[in-house]
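> below: sequence and its predicted model.
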Amino acid sequence: MTELTPRVDPPMAADEAAMLTSWLDYHRSTLALKCEGLTDDQLRLRSVPPSTLSLLGLVRHMAEVERHWFQGVLLGEEFATGHYWTEADPDGDFDHVDTADVAADFATWRAEIEAASRAVAGQPLDTVGKRARQDQEVTLRWILVHMIEEYARHNGHADLLRELVDGSTGE
């Protein structure tokens, strides 16, 4: 990953929708920054056995999460399998990075982010997703808050993975 990822601090004062989408974009950019400047092999490096956690695995996982919540739950699209997982192999996003095409996986993640942004554009936060979750309606507001939480948690993992790879620390 050779490009520099712009990371914009969320505004201190904004309406709720702008605040939530700004924080989500901030955390997306944080994951990209944690991966920047590393080789494919460094992105594939696992944390601590028996864990299969790697930076590339996090990117692949977040592509799946973006797709699930925005395309699947919000828009109601159905998927038989994910980009990297199947019913028989539910952890394929993390488990199969050793021979993965890193550039293609990052392109998939970015495409899912773009699709998510299109799905959210102009939608009120109270918009109810077309597919319920555990028999409960899910609003766009809930999805955005959940996605911020999901990225924040995995960015903590990314911090530790990046430090393992090259000693780099930071926000």
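Cool, got the structure. This structure is a prediction, so every number in the text was calculated from the model and none was measured. Numbering: from 1, shown residues only.

> C-alpha from now on. contacts and neighbour counts both.
Fine.

> would you mind finding the longest helix in the protein?
Longest helix in the chain, counting residues (DSSP state H): helix 140-166.

> in what helix or strand does the most centrally placed residue in the chain lie?
In the chain, the C-alpha nearest the mean C-alpha coordinate belongs to residue 62, at 2.7 Å (C-alpha atoms, centre = their mean). Counting by DSSP states H and E, the element that carries residue 62 is helix 55-66.

> which strands and helices sit next to that helix?
In terms of contacts (3 or more C-alpha pairs under 8 Å, 6 or more residues apart in numbering; DSSP states H and E), helix 55-66 is packed against helix 40-44, helix 92-95, helix 102-120, helix 140-166.

> put this beside the first:
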Amino acid sequence: MERISPPLTGDERETLRTFLDYHRATLAWKCEDLTDEQLRRASMPPSTLSLLGLVRHMAEVERHWFRRVLGGEDLPHLWSDTHDFQAAYDASGSSRAEAFNAWQEEIAHARRIEAAAASLDVTAYVPSWEEEASLRLVMLHLIHEYARHNGHADFLREGIDGTTGA
């Protein structure tokens, strides 16, 4: 996944789309050139957070916001039979192929749903909020979610092999 900097003068939708793709690519970059074992390595006790867990979590987040909320699809969670978002973090039995394939598939669905929306003002009901939310807010929410977790990915990667940099 190529990391492209957001435009300095793009319109709102192009800017949001590019920032979201930038953060997606940042997470992928943080995982480059690592073995499955390194990707599963937890940060420090008691945390079980790992890079592979972050990838799995973000697959679940993409699936939820774009397919369930905006797309109205009735879908199970990828890694939980009890609708537990936290289950995705447990990557102890996962592989790069399994996690990245799921994540890339959910990103492809998200891009399709976003591109098909008439505008950023399209809304969908968010059950956990009991309110309507716009595509604009969903995209901003995902940018925030990726930015926060990419900060975690920075520390995780540094702990694995000393690699730093955004």
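Looks like it arrived, so ask away. Note that the coordinates shown come from a computational prediction; the quantities given were computed from them, not determined experimentally.

> hang on, the earlier thing: and the longest helix of the first structure, how far from the second structure on average?
Superposing on the second structure and averaging over aligned pairs (mean C-alpha distance after the TM-score superposition for the first structure), helix 140-166 of the first structure comes out at 0.2 Å.

> distance between that helix and the chain's centre?
Distance, stretch centre to chain centre, for helix 140-166 of the first structure: 8 Å (C-alpha atoms, centre = their mean, to the nearest Å).

> read off where it ends up in the second structure.
With TM-score structural alignment applied, helix 140-166 of the first structure matches the range 135-161 in the second structure.

> circling back: turn the helices and strands packed on helix 55-66 of the first structure into TSV, including distance to residue 5 of the first structure.
Below are these laid out as TSV (distance: least, C-alpha to C-alpha, whole Å):
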stretch	distance to residue 5 of the first structure
helix 40-44	16
helix 92-95	23
helix 102-120	12
helix 140-166	15
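
> turn these into a markdown table, columns for mean neighbour count.
Compiled in a markdown table, those are given as follows (neighbours: other C-alpha atoms under 10 Å):
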| stretch | mean neighbour count |
| --- | --- |
| helix 40-44 | 20 |
| helix 92-95 | 21 |
| helix 102-120 | 17 |
| helix 140-166 | 18 |
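
> tell me which of those sits nearest to residue 72 of the first structure.
Closest approach to residue 72 of the first structure among these (C-alpha to C-alpha): helix 102-120, 10.4 Å.

> so that closest one aligns onto which residues of the second structure?
Residues 96-114 of the second structure are matched to helix 102-120 of the first structure when aligned by TM-score structural alignment.

> by how much does that stretch deviate from the first structure on average?
In the superposition against the first structure, stretch 96-114 of the second structure averages 0.6 Å from its aligned positions (mean C-alpha distance after the TM-score superposition for the first structure).

> does residue 73 of the second structure sit in a helix, a strand or a coil?
Assigned with DSSP: H, G, I helix; E, B strand; the rest coil, residue 73 of the second structure falls in the coil class.

> nearest residue to the equivalent of it over in the first structure other than its sequence neighbours?
With TM-score structural alignment as the criterion, residue 73 of the second structure lines up with residue 77 in the first structure. Of all residues beyond its chain neighbours, the one nearest residue 77 of the first structure is residue 71 (5.7 Å), with distances taken as C-alpha to C-alpha, 6 or more residues apart in numbering.

> cool, residue 95 of the second structure as well?
Ranked by C-alpha to C-alpha, 6+ apart and with sequence neighbours excluded, the top spatial neighbour of residue 95 of the second structure is residue 36, at 5.6 Å.

> thanks a lot, see you next time.
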